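>>> Prediction below, plus the sequence it came from.
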Amino acid sequence: MAEHNELGKKGEELAIKFLIDKGYKILEKNYRYLKAEVDIIAQKENTLAVVEVKTRSSDYFGNPQDFVNPKKIKLLLSAIDYYVNEKDLDVEVRFDIIAIIHQKTIKIEHLEDAFLHF
């Protein structure tokens, strides 16, 4: 497996542990719908958190969250719309980014309602 794929997988594992520690229930990992892939779908109380995980080995080229583009957001919106309808869920939906910088130490930042800024 390519090194960046291993880093991404490790980042998703760290994000899942982080969310569980914060009281979230993990509903789906790597949920796919058409061309979209949602890294994590988690729930806490009546909120469904749609989580995009971005992991980088440094912030030299920018913060991890800066790499979520409008095309990715559009794909995530369509995937979660389908998911909520398919499961007949009555929840609030929130789009989050978990940004991880994995160097000698690990820095995790949870950005709730991250897409409000796009």
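Nice, I can see it. Numbering: from 1, shown residues only.
>>> contacts, neighbours, all on C-alpha from now
OK.
>>> And what about the residue located most distally from the centre of the chain, helix, strand or coil?
Distance from the C-alpha centroid of the chain peaks at Lys104, with 22.6 Å (CA atoms, centre = their mean). Three-state call for Lys104 (DSSP: H, G, I helix; E, B strand; the rest coil): coil.
>>> Quick one: the helices in this structure, in order.
3-21, 70-87 (DSSP state H).
>>> Against that first model, consider the following:
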Amino acid sequence: MAAKDDLGRAGEDRAARYLTDSGYEVLDRNWRCAQGELDIVARRGGWLAVVEVKTRRSLAYGHPLEAVDARKRRRLWQLAHAWALDNGGRIHGLRIRIDVIGIVGTDPAVGQLEHLENLS
């Protein structure tokens, strides 16, 4: 399990660097509450992006973006609203959206990264 945790952590680190390099301000990482955890919360322009990061070594079990199904999106929206309530002063005037970053490769630092913005 440690290897899987290390892979996930490395993927989240890569995703946070990618977002920062793309002009986002990372506000929170691995935020937890009773309902679950958000990987990354970031702001750019008028948007607050709740970013789910999925990292896989290969496509043997499908593309990582496929893991964010309708049930997972509903949960992310619930967590996004919980984060917003907990951080009200930091989101004034921002629209909230759900993003997903998928990384595929044995080394997440150089693996293929895809960013899907504003999932419904």
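Done, it's in. Please read all numbers here as calculations on a predicted model, not as lab measurements.
>>> Which one, of the helices of the first structure, ends up nearest to Asp113 of the first structure?
helix 70-87 (12.1 Å; CA to CA).
>>> Can you name every helix or strand that the closest one contacts?
If contacts are counted by 3 or more CA pairs under 8 Å, 6 or more residues apart in numbering; DSSP states H and E, helix 70-87 of the first structure sits against strand 25-33, strand 36-44.
>>> Output the residue interval of the second structure matched by it.
Helix 70-87 of the first structure lines up with residues 70-87 of the second structure when matched by TM-score structural alignment.
>>> What residues of that stretch count as buried?
Arg73, Leu76, Trp77, Leu79, Ala80, Ala82, Trp83, Ala84 (16 or more other CA atoms under 10 Å).
>>> Now flag whichever of those is closest to Leu116 of the second structure.
Distances from Leu116 of the second structure to the buried residues of stretch 70-87 of the second structure, taken by CA to CA, are shortest for Arg73, at 12.7 Å.
>>> what lines up against Asp99 of the second structure once you look at the first structure?
In the first structure, Asp99 of the second structure lines up with Asp96, judged by TM-score structural alignment.
>>> who's in contact with stretch 39-49 of the second structure?
The contact list for stretch 39-49 of the second structure (CA atoms under 8 Å, 6 or more residues apart in numbering) reads 12, 16, 19, 23-31, 50-53, 91, 93-99, 118.
>>> and those residues, which are buried?
12, 16, 19, 24-26, 29, 50-53, 91, 96-99.
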